[in-house]
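In: give me a 3D structure for the following:
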Amino acid sequence: MGNLGGKVALVTGGSRGIGRGIAERLARDGALVAVHYGSNEAAAKETAAAIAEAGGRAFVVGAELGVPGDVDTLVAGLEAGLHAHGEPAIDILVHNAGLNLMGRPIEVLTPEEFDRMVAVNVKAPFFLTQRLLPRLRDGGRIINISSVSTRVASAHGIGYPLTKGALEVFSHTLAKHLGPRGITVNAVSVGYTRTDMTSEVLADPANVERNIGLTALGRIGRVPDIADAVAFLASDDARWITGTKIDVTGGVNL
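Out: The predicted structure is shown next:
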C-alpha cells in the first residue's frame, strides 16, 4: 500500500494520455480512482482494468463535459461508484480533461469554438468543484492541469491559453478560500509531452527537434513526468504547498 492508502480520487479525462497516467499512478500509490471519460468508454474500462491487474482499485464514470447537465451526469456516476465501493466522500480531485482546438488564431476562432473550450476547460471544473465540495474531505487535494502556453505565447491559437489562464486564477483563488478546511489547491503546468493525442504532431521530426531545442532538459516530456508531479501534490509530502503552479515542462523557453 502506498502513501495514498485509504484515499479516493477522481481524475477527469482519465481514460487516455496524461489523465490515464495520473489515474494509474494514484492507484499505484493506494488510492481508489474514479476514471472519468467523456466519450471513449472502452479506453476508460481498459485503464480501470490495467489498474486492477496491477493490484489497484478503480471504477469508471462517463459524462461528456461542456454540455448541459454534464456535472449532474458526472456526479451521479461518481456517487454510484462510491456507493458500490462503500465510500462516502473523495479526497483528491484532478481536473485533467481539456479541449484544445489548435490552429485557431484570433482571426478565425469562432464564438462557438471559444464557447466550447470555455465550457470544457473552465466552466466544467468550476461547477464540478462546486458540487463536490461537500463530498471533498477536509485536508483534501484539488489539482488543476494547466499548460505552458499560459507563460509562453502559443503559435497554435489564443483560446486554449486563455482558458488555462482562467484555471490558474481559479486555483490560487480557491486555495485561499479552502485553506481553513486544510484543502490544498494547485496547478500543474504541462509542456511538450508525448501522448497518443500528440502523436501526430510529434510524428514530424522537425517538430520534435524544435520542441527539444526549446526545452532546457533536452527531451520531449513523458506521461510519468506529469503523473509523478501530480502524485506528489496529492500526497502528504505536499501538505504545505497551496495556491501555486508547478512548472512540469522540463524548462520550456527558459
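In: CA atoms for contacts and neighbours, from now on please.
Out: Will do.
In: what count of nearby residues applies to Gly213?
Out: Neighbour count of Gly213, defined by other Cα atoms under 10 Å: 15.
In: let me redo that: Thr184
Out: Other residues close to Thr184 by other Cα under 10 Å number 30.
In: distance-wise, check the residue most central in space within the chain relative to Gly66.
Out: Centroid-nearest residue in the chain: Asn96, 1.7 Å away (criterion: Cα atoms, centre = their mean). In this view, Asn96 and Gly66 are 14 Å apart by Cα to Cα, to the nearest Å.
In: for the residue nearest to Pro224 when sequence neighbours are not counted, what are its contacts?
Out: Ranked by Cα to Cα, 6 or more residues apart in numbering and with sequence neighbours excluded, the top spatial neighbour of Pro224 is Gly21, at 6.3 Å. Residues near Gly21 by Cα atoms under 8 Å, 6 or more residues apart in numbering: 14, 223-224, 227.
In: isn't the residue nearest to the centre of the chain up against Ile145?
Out: Yes: counting by Cα atoms under 8 Å, Asn96 touches Ile145, with 5.2 Å between them.
In: now do the helices in the chain.
Out: For the chain, applying DSSP state H gives helices covering 17-28, 41-53, 70-84, 111-118, 124-132, 159-178, 199-202, 205-213, 223-234.
In: how about these, which one is nearest Ile92?
Out: Ile92 sits nearest to helix 223-234 of all the helices of the chain, at 6.7 Å, using Cα to Cα.
In: other SSEs contacting the closest one?
Out: helix 17-28, strand 136-147, strand 184-190, strand 245-248 (3 or more Cα pairs under 8 Å, 6 or more residues apart in numbering; DSSP states H and E).
In: now the second one, please; I'll put the structures next to each other:
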Amino acid sequence: MSFVDQVAVVTGGASGIGEATAKLLAARGARVVVADVTEEAGARVVAEINAGGGAATFHRVDVSDAASAQGLVDAALSTYGGLHLAANIAGVGQPPSRLHDMDVAVWDRIMDIDLKGVWLCMKAQLSHFLAHGGGSIVNMASGAGLKATPGQPAYAAAKAGVIALSQQAALEYARDGIRVNAVAPGLIASPAVAALPEEVRAQYAAGQPSGQLGRPVDVAHTVAWLLSDDAAFVSGMTHLVDGAWFQR
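Out: This is a model prediction of the structure:
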C-alpha cells in the first residue's frame, strides 16, 4: 500500500484520527497537506512527519467556507504540483442533548462543519479530479450516522448526510475514475473523548464489546486502505471501524 508520488490532503489533520491518517499516509510515501483551523497543533504534526523522513506542509482551512475549501486544493497544487487523495476528516461533536432542547446555533455549527464542510471540500476536490484523470476520497462519517445514538440528533443527522453524500458522489463520478467512500468509527480514544471525565470514559469503554475504545490509528488504517489502489474496485461504501459496537 504505497503512496509514493501521490499528494494527499487531510482535513482535521492536527489531532486525533486526522493526525493519525496524515502520519500514516506520509509514512507510506505520500506528500501530505495537513489542514486544520488549529495552526499550532497542525505545525506540530507537520514537524513530526518531516522529522521522521516524510513530506508534509500545513495549511489553515475553515471547511465551512467555500473559498477556504478551494484554497486547500490550490495549496496542494502550488506546494506539491498535484492532488490525488483526499481524506475529509474535520468535524466537531455535539454536547449531549435531546432534539427539542437543542440550541439553533449548536445545530447550525455542527451542520456547517460536519456536513456542509465535507460537501465544500468534495466540491473543490472533485473539480480538480475531473480535470486530472481521477482520484480517491474518503469522508469521515460515524456509527451514529447508521444507528440512533441517544443525545446526538444533530451529529447523527450530519453524519448520515455524509454517508448519503459519499454514496451519491461515488455513483455519479465512477466513470470519471473517482472513488468515494466513507468510514464510520465507533467510540475512539480521540482528544475529545480524552477530555471527558474519567467515569464517562469508563462508561464508554464498558459499552464496547471488547471493553476498550478504538485508537485513532485503527481508523487511519482503514482510511489509507480505501484511498489506496488496493481498494481499486471499492466505492460508495461505508466501512465501520467499531470493534463490533454496531452488533450490540
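In: one step back: what does the residue nearest to the centre of structure 1 align to in structure 2?
Out: Per TM-score structural alignment, the equivalent position to Asn96 of structure 1 in structure 2 is Ile89.
In: state the distance from Leu115 of structure 2 to Ala14 of structure 2.
Out: According to Cα to Cα, Leu115 of structure 2 stands 19 Å off from Ala14 of structure 2.
In: er, Leu213 of structure 2 actually
Out: Distance from Leu213 of structure 2 to Ala14 of structure 2, by Cα to Cα: 20 Å.
In: more neighbours: which of these two?
Out: Neighbour tally, Leu213 of structure 2 and Ala14, criterion other Cα under 10 Å: the higher count belongs to Ala14, 26 against 22.
In: ok, that one touching Glu48?
Out: No: judged on Cα under 8 Å, Ala14 of structure 2 makes no contact with Glu48 at a distance of 11.3 Å.
In: hang on, the earlier thing: biggest separation within the contacts of Gly21 of structure 1, which pair?
Out: Spanning the widest gap among the contacts of Gly21 of structure 1 are Gly14 and Pro224, at 13.8 Å by Cα to Cα.
In: joint contacts of these two?
Out: Counting by Cα under 8 Å, 6+ apart, the common neighbours of Gly14 of structure 1 and Pro224 are 21-22.
In: so where is stretch 216-232 of structure 2 in structure 1?
Out: Residue span in structure 1 matched to stretch 216-232 of structure 2, by TM-score structural alignment: 223-239.
In: same question for the matching stretch: list its buried residues.
Out: The neighbour-count check on stretch 223-239 of structure 1 (16 or more other Cα atoms under 10 Å) flags 223-228, 230-231, 233-235, 239 as buried.
In: and Val106 of structure 2, what pairs with it in structure 1?
Out: Under TM-score structural alignment, Val106 of structure 2 pairs with Glu113 in structure 1.
In: so what's that match up against?
Out: Contact analysis of Glu113 of structure 1 by Cα under 8 Å, 6+ apart lists Leu101.
In: how about Ile183 of structure 1?
Out: 138-142, 175.
In: adding distance to Tyr192 of structure 1 and neighbour count, write these out as TSV.
Out: Shown next, in TSV, are the contacts of Ile183 of structure 1 (distance: Cα to Cα, whole Å; neighbours: other Cα atoms under 10 Å):
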residue	distance to Tyr192 of structure 1	neighbour count
Asp138	34	17
Gly139	32	16
Gly140	29	24
Arg141	25	27
Ile142	23	25
Ala175	27	23
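In: JSON lines for those, including distance to Gly165 of structure 1?
Out: Output for the contacts of Ile183 of structure 1, formatted as JSON lines (distance: Cα to Cα, whole Å):
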{"residue": "Asp138", "distance to Gly165 of structure 1": "26"}
{"residue": "Gly139", "distance to Gly165 of structure 1": "25"}
{"residue": "Gly140", "distance to Gly165 of structure 1": "23"}
{"residue": "Arg141", "distance to Gly165 of structure 1": "20"}
{"residue": "Ile142", "distance to Gly165 of structure 1": "16"}
{"residue": "Ala175", "distance to Gly165 of structure 1": "16"}
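In: out of these, who's nearest Leu128 of structure 1?
Out: Looking across the contacts of Ile183 of structure 1 and measuring by Cα to Cα, the closest to Leu128 of structure 1 is Ile142, at 11.5 Å.
In: what about the equivalent of the closest one over in structure 2, distance to Val106 of structure 2?
Out: If you follow Ile142 of structure 1 across to structure 2 using TM-score structural alignment, you land on Ile137. Using Cα to Cα, Ile137 of structure 2 is found at 28 Å from Val106 of structure 2.
In: quick revisit: tell me who's in contact with the match of Ile142 of structure 1.
Out: 85-88, 122, 178-181, 227 are the contacts of Ile137 of structure 2 under Cα under 8 Å, 6+ apart.
In: buried among these? Make that a PyMOL selection.
Out: Typed into PyMOL, the next command selects the buried ones out of these (criterion: 16+ other Cα under 10 Å):
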select buried, resi 85+86+87+88+122+178+179+180+181+227
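In: dump the contacts of Ile137 of structure 2 into a markdown table; add distance to Met111 of structure 2 as well.
Out: Putting the contacts of Ile137 of structure 2 into a markdown table (distance: Cα to Cα, whole Å) gives the following:
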| residue | distance to Met111 of structure 2 |
| --- | --- |
| Leu85 | 24 |
| Ala86 | 20 |
| Ala87 | 18 |
| Asn88 | 15 |
| Met122 | 15 |
| Ile178 | 25 |
| Arg179 | 24 |
| Val180 | 20 |
| Asn181 | 20 |
| Leu227 | 25 |
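In: please identify which of the contacts of Ile137 of structure 2 is nearest to Val9 of structure 2.
Out: For those, the nearest to Val9 of structure 2 is Ala86 (4.9 Å; Cα to Cα).
In: please tell me how far that closest one sits from Leu115 of structure 2.
Out: 16 Å.
In: just Gly18 of structure 2 next, same as before
Out: Using Cα to Cα, we find Gly18 of structure 2 at a distance of 16 Å from Leu115 of structure 2.
In: and Val33 of structure 2, by the same measure?
Out: Val33 of structure 2 sits at a distance of 21 Å from Leu115 of structure 2 (criterion: Cα to Cα).
In: between those two, which one's more packed in?
Out: Val33 (30 against 26).
In: residue contacts, that one?
Out: Val33 of structure 2 makes contacts with 7-10, 56-59, 76, as judged by Cα under 8 Å, 6+ apart.
In: from those residues, pick the one nearest Met111 of structure 2.
Out: Val10 (19.4 Å).
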